[in-house]
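J.: next come a sequence and a model predicted from it.
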Amino acid sequence: MKSTSSFGSYTTHEGVAARARWTVAAQTGLLSTMHLTACAVVHLAVGVLARTVLSTRPSAAGVVTRISGAMMIAIGAFLLVERLAG
């Protein structure tokens, strides 16, 4: 679903202004880089926190491992069923 709105004299399309100083490609590249950076920072923080917490609690680490493994199997099964049905 695409949304279009007016912002001043610019028409924006999902956050990209068609008549801005930067080209659409440059705007898209900047937005992509910002998203990639934000995701990298969040995932790094989660990884460091998880390692810190789970290294002091081996039993919790085992539980997390089993739960995440079961969730990955469930997601894989769902994707397989969806692929075969669709």
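T.: Arrived safely.
J.: alpha carbons only for contacts and neighbour counts from here, please
T.: Fine.
J.: residues contacting L80?
T.: The neighbourhood of L80, defined by C-alpha atoms under 8 Å, 6 or more residues apart in numbering, contains no residues.
J.: what about it, distance to V46?
T.: 29 Å (C-alpha to C-alpha, to the nearest Å).
J.: show me the helices in the chain, by range?
T.: 24-55, 58-85 (DSSP state H).
J.: possible to save those helices as a markdown table with distance to S5?
T.: Formatted as a markdown table, the helices of the chain follow (distance: least, C-alpha to C-alpha, whole Å):
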| stretch | distance to S5 |
| --- | --- |
| helix 24-55 | 16 |
| helix 58-85 | 35 |
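J.: against that first model, consider the following:
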Amino acid sequence: NYLTITRNLKYTILTTVFQLVVIWDGNDIVKVVVPNNIETTLCGLCSSYNKNPNDDTILGPGCPMFAGNQTSNKALFVQ
């Protein structure tokens, strides 16, 4: 199995074979957890993924800028 999706009373949880985990509350909040060996190579959706929540709406270095909003109006938390 490359991908598993589980549900409990509060969350839907998607887990990949390489341990990327996406946790969704069913409404507004999505939490993305990545393995330590790839966390410093990520960019794109938003944030520099540096475990500093104060800059989670700033694109990381090397991430291209696109016209319009860079993030949705929903909350995104990266652990």
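T.: Received, thanks. All figures in this text were calculated on a predicted structure; none of them were measured in a lab.
J.: TM between them?
T.: After superposition, the two chains reach a TM-score of 0.25 (TM-score structural alignment, normalised by the length of the second structure), with 39 aligned residues with a C-alpha RMSD of 4.3 Å.
J.: select, out of the helices of the first structure, the one closest to A17 of the first structure.
T.: helix 24-55 (7.1 Å; C-alpha to C-alpha).
J.: name the residues of the closest one that are buried.
T.: Q27 (16 or more other C-alpha atoms under 10 Å).
J.: against A25 of the first structure, how distant is S6 of the first structure?
T.: Taking C-alpha to C-alpha, one finds S6 of the first structure at 20 Å from A25 of the first structure.
J.: and what of L36 of the first structure?
T.: 16 Å.
J.: ok, now A40 of the first structure?
T.: 22 Å.
J.: over to F7 of the first structure?
T.: 19 Å.
J.: again with V81 of the first structure
T.: 37 Å.
J.: now swap in R83 of the first structure and tell me
T.: 33 Å.
J.: do the same with L31 of the first structure
T.: Counting by C-alpha to C-alpha, the gap from L31 of the first structure to A25 of the first structure is 10 Å.
J.: cool, M34 of the first structure as well?
T.: 14 Å.
J.: ditto for H35 of the first structure
T.: 15 Å.
J.: coming back round to it: closest to H13 of the first structure out of the helices of the first structure?
T.: Short answer: helix 24-55, nearest of these by C-alpha to C-alpha, at 10.1 Å.
J.: next SSE downstream of the helix or strand harbouring I13 of the second structure?
T.: Under the criterion of DSSP states H and E, I13 of the second structure resides in strand 12-16. Using DSSP H and E, the helix or strand that follows strand 12-16 of the second structure in sequence is strand 21-24.
J.: quick one: list the elements packing against that following strand.
T.: strand 12-16, strand 30-33 (3 or more C-alpha pairs under 8 Å, 6 or more residues apart in numbering; DSSP states H and E).
J.: many thanks, have a good one.
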